[in-house]
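>>> Predicted coordinates and the sequence they were generated for:
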Amino acid sequence: MSERGIVTYAGIAHPWMCDAMGHLNVRHYVAMFDDASFQILGRIAGKEDADGGLGWADVHMEIDYKHETAAGTLVTVYSHVEKVGTSSLTYLHEMRGTLDDVLHAQMRTVTVRFDLRQRSKIHLDETTRQRAMALQIDGLK
């Protein structure tokens, strides 16, 4: 894992994803961050997640747009866990220019472990907790 976390998404701002001003539209930032979320949460939950009737429910998201993302920009999303709670995780995605490392946007998400049958939050089990803690960046733990 790098000092920024793990790579959870890599892509391009296609012209069809851009608004009338030629910049990546907000809806596509969210889609890229959503794909990144599936990557980091999948690593934390492991293969048994879907079969075990467990999932994640996002309860808070905060996005900061830092730099315009023009059509044709290659982007890479790096993700890491910031906090591990009793039943929740807080993680951060950073979208950076692949070629120039410019920070384009950040999204911080709080998600809770969710029992899909009971339709309620549950405590993180020890295996899940350890996987999440392994995705924290040294110095922030």
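Arrived safely, thanks for sending.
>>> Going by C-alpha atoms from here, please, whenever you check contacts or count neighbours.
Fine.
>>> Which strands and helices lie in contact with the longest helix along the chain?
Counting residues, the longest helix in the chain under DSSP state H turns out to be helix 26-45. Helix 26-45 is packed against strand 6-12, strand 74-84, helix 126-134, with contacts defined by 3 or more C-alpha pairs under 8 Å, 6 or more residues apart in numbering; DSSP states H and E.
>>> buried residues in that helix?
Judged by neighbour count (16 or more other C-alpha atoms under 10 Å), helix 26-45 contains these buried residues: 29, 32-33, 36-37, 39-41, 44-45.
>>> Relative to residue 85, which of those residues is nearest.
Closest approach between the buried residues of helix 26-45 and residue 85, by C-alpha to C-alpha: residue 44, at 13.7 Å.
>>> returning to what we had before: tell me the one of the buried residues of helix 26-45 nearest residue 137?
residue 40 (13.6 Å).
>>> The closest residue to the closest one other than its chain neighbours: how many residues sit nearby?
Excluding its sequence neighbours, the residue lying closest to residue 40 (C-alpha to C-alpha, 6 or more residues apart in numbering) is residue 8, at 6.6 Å. A count of neighbours around residue 8, defined by other C-alpha atoms under 10 Å, yields 22.
>>> Pretty sure residue 8 sits against residue 78.
Yes: counting by C-alpha atoms under 8 Å, residue 78 is a contact partner of residue 8 at 5.8 Å.
>>> List the contacts of the spatially most central residue of the chain.
Centroid-nearest residue in the chain: residue 37, 3.5 Å away (criterion: C-alpha atoms, centre = their mean). Going by C-alpha atoms under 8 Å, 6 or more residues apart in numbering, residue 37 touches residue 8.
>>> One more to weigh against that first structure:
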Amino acid sequence: MGLSHRTRVVIGTADCDALGHMNVARYFALCNQNGFAMQTAMGWNPGDTVDGQRLSFAVVHSESDFKSEVMEGEALVVETDISEISNRSATFRNRIWREDGAPVFESHWKSVLLDLETRRAAHIPEPFREALARYMTL
């Protein structure tokens, strides 16, 4: 199995909604932040200019399962890896669980590599493809 990027977070008051649990938008925000952190760890900062191009992934399709309610003060682990890489896209697998291993959320995001100048899908450069491949799951 490949690498994964993990981040530990503690859910605060601002993460929760009027119902007293973590708001749905926060699940996606945690995965998005973790995915950007993973890319930065690869040496590919989202939005940076590399070889004359400003590139970043943009989600075009997502499928998600909410497995458990999360309350203020709970400590969670957010994990991101990659399940598929094609010429212009990658599918990111995001999982959130409690520190005891109980699952909270899982989501798969198909994302195209976007040229931020032309606003069109771009081919994944070979050095970036190699970095992404290290995070591939079996």
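Received it, and whenever you're ready, just let me know what you need. Owing to the predicted nature of the structure, the values given are computational and were not obtained by experimental measurement.
>>> And the TM-score between these chains?
Overlay of the two chains. TM-score (TM-score structural alignment, normalised by the length of the second structure): 0.86; 135 aligned residues with a C-alpha RMSD of 2.2 Å.
>>> Show me what the residue nearest to the centre of the first structure aligns to in the second structure.
Alignment note: residue 37 of the first structure maps to residue 35 in the second structure; criterion TM-score structural alignment.
>>> roughly how far apart are that match and residue 19 of the second structure?
Using C-alpha to C-alpha, to the nearest Å, residue 35 of the second structure is found at 28 Å from residue 19 of the second structure.
>>> Which position in the second structure pairs with residue 22 of the first structure?
Applying TM-score structural alignment, one finds that residue 22 of the first structure aligns to residue 20 in the second structure.
>>> number of nearby residues for that match?
For residue 20 of the second structure, the count of nearby residues is 13 (other C-alpha under 10 Å).
>>> list the contacts for it?
71-72.
>>> Same check on residue 89 of the second structure?
57, 110-113, 124.
>>> Check which helix or strand the nearest residue to it once chain neighbours are set aside maps to.
Leaving aside its chain neighbours, residue 89 of the second structure sits nearest to residue 112 (4.1 Å; criterion: C-alpha to C-alpha, 6+ apart). Using DSSP states H and E, residue 112 of the second structure sits within strand 103-115.
>>> Which other helices and strands does that strand contact?
strand 53-66, strand 89-98, strand 120-121.
>>> Not counting it itself, show me its contacts.
With C-alpha under 8 Å, 6+ apart, strand 103-115 of the second structure has contacts from 27, 53-70, 88-98, 120-124.
>>> Only whichever of the residues you listed are buried, select them in PyMOL.
Buried residues among the contacts of strand 103-115 of the second structure (16+ other C-alpha under 10 Å), as a PyMOL selection:
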select buried, resi 27+54+55+56+57+58+59+70+88+89+90+91+92+93+94+95+96+97+98+121+122+123+124
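>>> preserved in the first structure, out of the contacts of residue 89 of the second structure?
For the contacts of residue 89 of the second structure, the contacts that are reproduced in the first structure, applying both residues aligned by TM-score structural alignment, their matches' C-alpha atoms under 8 Å, are 110-113, 124.
>>> What residue in the first structure is paired with residue 48 of the second structure?
Aligning on TM-score structural alignment places residue 48 of the second structure opposite residue 50 in the first structure.
>>> Its match: neighbouring residues, count only.
Residue 50 of the first structure: 12 surrounding residues under other C-alpha under 10 Å.
>>> that older thread, and the contacts of residue 89 of the second structure as CSV, adding distance to residue 103 of the second structure?
CSV is the format used below for the contacts of residue 89 of the second structure (distance: C-alpha to C-alpha, whole Å):
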residue, distance to residue 103 of the second structure
57, 26
110, 21
111, 24
112, 27
113, 29
124, 32
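>>> Pick out the most distant pair among those.
Of all pairs in those, the most separated under C-alpha to C-alpha is 110 and 124 at 13.9 Å.
>>> how far out from the middle of the chain is the next helix or strand after the longest helix of the first structure?
Per DSSP H and E, the first helix or strand lying C-terminal to helix 26-45 of the first structure is helix 48-51. On the basis of C-alpha atoms, centre = their mean, to the nearest Å, helix 48-51 of the first structure sits 19 Å off its chain's mean C-alpha point.
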